[in-house]
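Trainee: Sequence isn't available, so here's the structure alone:
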């Protein structure tokens, strides 16, 4: 419970407090307060009662009396209680609970918070909750909990803590990768508690539940993780685990519903070699590697983005704690919106000089920094990235030695880029070594040294390259194969069709109204239900125009021409035509009118590597192209139907009447 100056739970007037701090047997009076509010005199108490392990604490317990009742009428008494805490503590069991009424925020008329702690020798449980009632009638409810118990069999996989929570008419803020270490549910499973400080084996305290209320205030405060949001819902579950006594981790999965759909997995993992079992801390034997990283995986419908991120923390090293590992990775896939169809997978970022699209994630280079002693320094980095039009990878390392007047160094680097549509590659490697010595002769500094550099670059098609060498300031270059072209030669249509397009370029997909789809697919025939059919047609080649049964389909916003970058063609025309023919049982055939169908054009973005301008200008994804159609057979309508009122229908009970059909 809090010790801040307070007021009656339903009062807004000032209250004066006097600290007593007196023990009267099992009763401990902390302070007494008095105040005047709404024409009543209030007398308030904050006190604790402890007896045989059982404790009871009040916050803002008081009685209000109207001084106007002096005319012999019954006194007008009003009670108030801001908060109440109950606890029991023994060697085998600890239980503590608290509930508190708080000053409601604007737009709310009731704000309650509660916490619960239960701990035995076998398990521990902590929970906290929040209830807020709005002045307009709706309410917001949040509940969080952590269970500490060992589940599973060591050493394969052991769960040590479980956490969960949900919120009704509430919204949970989605963390960024940088926020993952501070995500409250992840911190809960890491520490084994929600903030009471007892989940990892701490001593029991009489104010454990009160501490939980303080944690709740941090979660709901300004800039907090949980906020009331009418129509929203969230749920989360998490665990802490160890695997093979070498890997430890914590993970929390959170689902959010409401204005958007979000699914988030936030986690942290640590792996060391040798394991803690193989190298006990008391042995003083060092570990040779530790990888510690934060992980965030999620999808948000509002941005149409699936993302997976991981970042090494400053606890990661290899060989020695002085040999630090850094860097991260990211996978982003856009399922719709302005970047729909785009994706990027990168470990360590992108090569220098690459024009990174603004919507691609920024990722730190995977690197190593090591100083085994004061004279040697080692640094290095590496990257790999995959996009819809290319894959690129590379790395570099620098080793320097400096002792007195002697310096030596080794630099090495490699890079490679492979692009398609059309296919071409560019790769290179460089190695540079040198040594330098500075001598002091008759007051003069004389520096002598030698430097050697060799490198090779290759490209294609057509395949060619060059070799470079530098010794003592003399440069030597040897070219081989074909020279580097400013742009790859365009493909003819046949090569483009066979190399870059799928073997099947037209896709028909039933969406509704299909009976026995498995049998229909095996027979190559769809069996439509009586209430109608809906199917989609997609093409691997974008369209500039489309028709259904000879009638034009509106492709509003579609470019008038189609660019084909690998072929070097601009403003080409491609038409999608769908014709539907009736096949009668008597063998007759005939066209079906487009009026029987509802058609919706399917448009979207296409990769510029295939359908972009030949000069390489423009965005990586070209918007607005026609991708296909979605067709729906209109619902059959009754023609010339006659309505018969139920009142004109009669029936008889004569069982001797003739049957309508002969037996």
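Mentor: Arrived safely, thanks for sending. From a predicted model like this one, the values you see are computed outputs, not experimental measurements.
Trainee: Going by C-alpha atoms from here, please, whenever you check contacts or count neighbours.
Mentor: Fine.
Trainee: quick one, what contacts residue 459?
Mentor: With contact set as Cα atoms under 8 Å, 6 or more residues apart in numbering, residue 459 has these partners: 424-427, 465, 484.
Trainee: Of those, which is the nearest to residue 579?
Mentor: Of all these, residue 424 has the smallest distance to residue 579: 40.1 Å, by Cα to Cα.
Trainee: tally of neighbours for the closest one?
Mentor: 18 (other Cα atoms under 10 Å).
Trainee: quick revisit: and the contacts of residue 459 as TSV, adding secondary structure and distance to residue 171?
Mentor: As requested, the contacts of residue 459 are exported to TSV (DSSP: H, G, I helix; E, B strand; the rest coil; distance: Cα to Cα, whole Å):
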residue	secondary structure	distance to residue 171
424	strand	49
425	strand	48
426	strand	49
427	strand	49
465	strand	58
484	coil	56
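Trainee: Would you check which pair of those lies furthest apart?
Mentor: Every pair of these checked by Cα to Cα; the farthest is 424 and 465, at 13.3 Å.
Trainee: isn't residue 577 right next to residue 548, touching?
Mentor: Yes - in terms of Cα atoms under 8 Å, residue 577 counts as a neighbour of residue 548; the distance is 6.1 Å.
Trainee: structure B:
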């Protein structure tokens, strides 16, 4: 035998029935009295003490009632519970401690010390055990019915350079025929396998392949992958195909790494790509960039010493796959590039595109700088690792860029960690927050209420350095600016502690400034604390000294408050008036504010309304050089014209040419910056459209333009406004303008039946065109009678009477002669104009003399007609 015998990955399987919930004292008594000399009752020993554990009158339940399936190891003198799966549990939850208190009971601890994870109805426990060529990584148990359980083992077999992993290898046990404990061996086993992975690892070649099938409620999913490494070249590809009830989903990824292209101070190390059909790709947040498939694949190839088979399994079933979900009629594309620049900077950038009906564009990047070059990460002077995500969402009017340093970043030494984060966001039409934007590095002022539509608050820009056991330093800083406010600040703390002596130093500053109305507040402070213990044991005393100073400024009007604290003395000095809060805006100041003007003069030059042609404008060269969209003329198609007129102030009524628009009353309009408590009762937009020549009023239809806008300026004034709340407001729905269009023309009263233009104007290109046969003269239908020549002669005479003998008359007569000849040939009669007359059996052909006559007559007539 090549392989030999395998030892089981576990030492004992127990089936345990518990009739009632058991607590710690009850289990101790049973193990000491009833199970003395036998295997003890094992339970979850990793229950963490609760904060109010002392107040609980009864101890928590450690072994719940019901049937338990337990997996044990005998690696030490005492058995270890690896996994405990309970089914047929009592209706009373074990988290209820019989007194209404909530007790959290985590699953049993696995072999690695980590708790078993509960995934739906499945309990998974980490298990690291190697027996000869067999290695086991985890074991899980799931009850599929009232009498059947399934044990799944995740393991692999290694024979020299060849390895084999069975994915989803499961053993099912059916206890339907088991009536008592003596019949447990009668349980019927069955086996199943989801997939298989194979690896060949012998330098310089490493090769791995994987294929798996997962059954789902709506169908089946097939996943596969392949990875190969030859010398300095590596490639990995993976994909999935899923069959659902009404459609099929597909996606695939691929990465190639190696010395591809080198130019100047940079080198392209790898390229990546992916696509999905009937598949939706969700971009990771900045905290989980490493889980994104293309980034994770690049990381896996960058670690050549790792287990290539485990890397492939992790990629195809890891957390990165959760960002890809089936979605009908959805398509995405992704492409990436890996660059090494200046020999110290590694950059991986992935561009993702969703060209569906709701398009999105995303950029995911990871940059790592290690200085100096060529040293290990642990011995470097500076290690900076940055994750970045940029998203453009035109459908929702959003542009965001977020970045964050990872916890692996440090300067000077690994004990001096660096943290930082930033976010940039701009909100345009469709977001409900048009014109709003934000730039934040390290977060916001502590007193600033961050609007709900802003990106998550980034972490502070700071350092945390534990220099040694006695000295630690921590510093942080931030800066942010929005259309409403600007803020910044920082803090530095140092702690020195040795033996009986302790000293701390703190310094900080914060400022917050609002633009409209102008208001600022700032503070700066410093604090020093020192303590020491003198004496020994009962005869010791601790001496503490603290001194601190803080300066507060606010305005306008400018006022200063100084605080001084020394030991037990505290002094405060005030200069100027108390903070009056936010000043009230005048009407002109408020108008300048909503027009985003710096002063009244600039506000007077800004239009009160916004005009835009949404549809119907005819493009020409003049349109490209127009500077004023209001005063310049526009050439439009009246049938397609759509004109938007928007106000800077919410409106309650609107009309175009005295025809009112149906505006529904949404939210009440208030003017908070002017501190007006009553709502606005009149706000009307009137539009008059007249014809320049006649001064008539053409008929136009008007439709209100409804928008959701931040309520910071339009909410009710409640006596005191927190300045930071100006940027933290929920949206309110208002009518902000009207869209006018020419009224549709009345339908025709001809009563013509509707028909399909496409059907009657299409020609099949897949069928031969039938041959058109020439018609015999005798088969032609004669529409003209024998009086044709007489009628034509009368027509000539009428033409001469109208035009006389002028040149124009001659031209008209020539055209008439031409028509007579054409009529004689092609209308089935009038052959008396042609001589000689063809026999009935001959084919209809044009006599040569008639062709020459037609050519001459047209040559004479056309220059006169056109000239």
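Mentor: Sure thing, it's come through. These numbers were taken from a predicted model, which means no experiment stands behind them.
Trainee: quick revisit: more neighbours: which of residue 577 and residue 548 of structure 1?
Mentor: residue 548 (21 against 16).
Trainee: Counting neighbours, what do you get for the aligned residue in structure 2 for residue 488 of structure 1?
Mentor: The alignment partner of residue 488 of structure 1 in structure 2, by TM-score structural alignment, is residue 582. Using other Cα under 10 Å, residue 582 of structure 2 is surrounded by 20 other residues.
Trainee: show me the contacts for residue 582 of structure 2.
Mentor: Contact partners of residue 582 of structure 2, counting by Cα under 8 Å, 6+ apart, are 517-519, 721-723.
Trainee: if you look at these, which of them are in helices?
Mentor: Per DSSP state H, helices hold no members of the contacts of residue 582 of structure 2.
Trainee: Closest to residue 329 of structure 2 out of the residues you listed?
Mentor: residue 723 (46.7 Å).
Trainee: Quick check: buried residues in stretch 558-565 of structure 1?
Mentor: Within stretch 558-565 of structure 1, the residues scored as buried using 16 or more other Cα atoms under 10 Å are 558-559, 562-565.
Trainee: For the residues you listed, give me a markdown table that also has distance to residue 20 of structure 1.
Mentor: A markdown table is the format used below for the buried residues of stretch 558-565 of structure 1 (distance: Cα to Cα, whole Å):
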| residue | distance to residue 20 of structure 1 |
| --- | --- |
| 558 | 80 |
| 559 | 82 |
| 562 | 85 |
| 563 | 85 |
| 564 | 86 |
| 565 | 85 |
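Trainee: Aligned to residue 336 of structure 2, what sits in structure 1?
Mentor: Matched across to structure 1, residue 336 of structure 2 falls on residue 238, judged by TM-score structural alignment.
Trainee: And for its match, the neighbour number?
Mentor: Using other Cα under 10 Å, the number of residues around residue 238 of structure 1 comes to 23.
Trainee: ditto for the one 3 residues further on
Mentor: Counted with other Cα under 10 Å, residues neighbouring residue 241 of structure 1 total 22.
Trainee: That one against residue 155, yeah?
Mentor: No - look at residue 241 of structure 1 against residue 155 with Cα under 8 Å: they stay out of range, at 10.8 Å.
Trainee: intersection of neighbour lists for those two?
Mentor: Common neighbours of residue 241 of structure 1 and residue 155 (Cα under 8 Å, 6+ apart) do not exist.
Trainee: Could you pull up the contacting residues of the residue lying closest to residue 272 of structure 1 once chain neighbours are set aside?
Mentor: Using Cα to Cα, 6 or more residues apart in numbering and skipping residues adjacent in sequence, the residue nearest residue 272 of structure 1 is residue 290, 4.2 Å away. Each residue near residue 290 of structure 1 by Cα under 8 Å, 6+ apart is listed here: 270-273, 315-318.
Trainee: what does residue 290 of structure 1 align to in structure 2?
Mentor: Applying TM-score structural alignment, one finds that residue 290 of structure 1 aligns to residue 383 in structure 2.
Trainee: Just the element for that match, please.
Mentor: Element membership for residue 383 of structure 2 (DSSP states H and E) is strand 382-393.
Trainee: Buried residues in the helix ranked longest in structure 1, which are they?
Mentor: Ranked by residue count and defined by DSSP H, the top helix of structure 1 is helix 208-220. By neighbour count with 16+ other Cα under 10 Å, helix 208-220 of structure 1 contains the buried residues 208-216, 219-220.
Trainee: picking that back up, name the member of the contacts of residue 290 of structure 1 with the most neighbours.
Mentor: residue 317 (24 neighbours).
Trainee: Which residue in structure 2 aligns with it?
Mentor: Residue 317 of structure 1 maps onto residue 410 in structure 2, by TM-score structural alignment.
Trainee: residues in contact with its match?
Mentor: For residue 410 of structure 2, the contact set (Cα under 8 Å, 6+ apart) comprises 382-384, 416-418.
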